[in-house]
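**Student:** below are the sequence and a predicted model; questions follow.
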Amino acid sequence: MGRVSQAQARENRQRVVQTASRLFRERGTHISVVDLMKASGLTHGGFYKQFASKEALIDEATVHAFGELAQGREDDPEQHDGRHAAQQALIERYLSVEHRDNPAEGCPVAALAHDMAREPGAREAHRAYIEGAGDFADWLATEDHDGITQLCTMLGALVLARATKGSPLSEEILAAARGVLMEARRSGR
């Protein structure tokens, strides 16, 4: 088999980063390189031609995931009637059964928290995680509401709902957190 062109190599690399971003959110960063490359539709041998190490891929995939999160927040005010409406819509989506059930496409703050606490080699990923979580909290903040408290409420509820999935408690957790956050916004508390 001949060598791939530089354009094809860039496309393959991007496919691996996108696949890793989804799989890390869904399964965690412990997924093997073999499984990751298989999911990308590429051979295991090609991995080290594209990345210096798995930690380098974790770094790049984490940055990619937070880029997707930021882009979604930037698009929301345009799709809604201003930032306040966009924030409310995001809270509704974040604390939904659909988000609970689809971590691969969901928030990297919730999905990667456990891994970032235990991933010593992925320094860029850790920096991107800290910056991304801070930016998300800043975006949620209003004159009346602390963004960090809102993010912690959303994150905690989502993690607990995922851990209790399949039981009535899971949806109760989502509904309770959503209700508290939305009521606080309505009442200005």
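**Tutor:** In hand now; what should we look at?

**Student:** make it CA atoms for all contacts and neighbour counts henceforth
**Tutor:** OK.

**Student:** residues of the helix ranked longest in the chain that come out buried?
**Tutor:** Identified as the longest helix of the chain according to DSSP state H is helix 54-79. By 16 or more other C-alpha atoms under 10 Å, the buried positions in helix 54-79 come out as 54-66, 68-69, 73, 76-77.

**Student:** okay, one more to line up with it:
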Amino acid sequence: MPLSKEHKAATRERILSQAAALFRRDGVDGVSVPALMKEAGLTHGGFYAHFSSKNALVAEAVTRSLQGTTDHLVEAAERSKGPRKDRAAAAIDEYVSRGHRDHPEAGCAIAALGAETSRGDAVVQRAAADGAREAAARLSKTLGLGDDTSDEVLALYAGMIGAIVLARACRDDKALSDRVIEVCRERLKMNFPV
């Protein structure tokens, strides 16, 4: 008896959710299709019933992660209800944090996979670029800088990503890693235009 469309959709969703977390935690090259499917409680052979290739899955996982991160940042900024600088500060505090540093599996795909996506397949690079563009445009609108991606938000987004990448890179020196977070968070807030 064939599986229902709902069952197939639920299985695909389980694979995608698991992949998004594992890729951010272990890197794309650190996750094999058989290991991913095992982690999702499925057999390796079923993978291709849902995705045409690992690159197609990586692209969708990057898209999913960036949408989630953007939703999170927009919600943080909107909760502030203050002027633009306060909304930007709320988004910065949310992103440039110890929690984000310590839990890449739940965070931004660009901060976790930026170097890998830049060397990845064209479909993966396109997903990263589209996701970053959408994130910056949504933040621009939320911060009252218009519907287009503003230079201020591009610089802010790149600075936040860089802060997390650097803090993770020197996590072995907790004091330095914590300092990177504190200093970058405050400088990003200070430099954001009113």
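**Tutor:** Perfect, I can see it now. Since this is a predicted model, take the numbers as computed values, not measurements.

**Student:** related to what we said a few turns ago, so how far is the longest helix of the first structure off the chain centroid?
**Tutor:** Helix 54-79 of the first structure has its C-alpha centroid displaced from the chain centroid by 7 Å (C-alpha atoms, centre = their mean, to the nearest Å).

**Student:** what's the first helix or strand after that helix?
**Tutor:** helix 83-94 (DSSP states H and E).

**Student:** what does whatever helix or strand comes next after that next one correspond to over in the second structure?
**Tutor:** Counting by DSSP H and E, the element after helix 83-94 of the first structure in chain order, helix or strand, is helix 97-101. Aligned using TM-score structural alignment, helix 97-101 of the first structure spans residues 98-102 in the second structure.

**Student:** contacts for the matching stretch next, please.
**Tutor:** 106, 107, 164, 165, 167, 168, 178, 181 (C-alpha atoms under 8 Å, 6 or more residues apart in numbering).

**Student:** farthest pair within these?
**Tutor:** Farthest pair in the contacts of stretch 98-102 of the second structure (C-alpha to C-alpha) is 106 and 178. Separation: 19.0 Å.

**Student:** after superposition, how close is the match of helix 97-101 of the first structure to the first structure?
**Tutor:** Its match in the first structure and stretch 98-102 of the second structure itself, once the structures are fitted together, sit a mean 0.4 Å apart by mean C-alpha distance after the TM-score superposition for the first structure.

**Student:** now that stretch: buried residues?
**Tutor:** 98, 100, 101.

**Student:** where do the helices sit along the second structure?
**Tutor:** Taking DSSP H as the criterion, the second structure carries its helices at 5-26, 33-39, 54-80, 84-95, 98-102, 109-118, 122-142, 151-169, 174-191.

**Student:** rebuild these as a markdown table, extending it with distance to residue 45 of the second structure.
**Tutor:** Shown next, in a markdown table, are those (distance: least, C-alpha to C-alpha, whole Å):
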| stretch | distance to residue 45 of the second structure |
| --- | --- |
| helix 5-26 | 13 |
| helix 33-39 | 8 |
| helix 54-80 | 13 |
| helix 84-95 | 38 |
| helix 98-102 | 33 |
| helix 109-118 | 26 |
| helix 122-142 | 23 |
| helix 151-169 | 35 |
| helix 174-191 | 42 |
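
**Student:** and residue 47 of the second structure, which of those helices is closest to it?
**Tutor:** Counting by C-alpha to C-alpha, residue 47 of the second structure lies closest to helix 33-39 out of these; the figure is 7.1 Å.

**Student:** how about that closest one: buried residues?
**Tutor:** Using 16+ other C-alpha under 10 Å as the test for burial, helix 33-39 of the second structure gives 33, 36, 37.

**Student:** which one of those residues is nearest residue 125 of the second structure?
**Tutor:** Nearest to residue 125 of the second structure among those is residue 33, at 19.8 Å by C-alpha to C-alpha.

**Student:** nice, that's everything, thank you.
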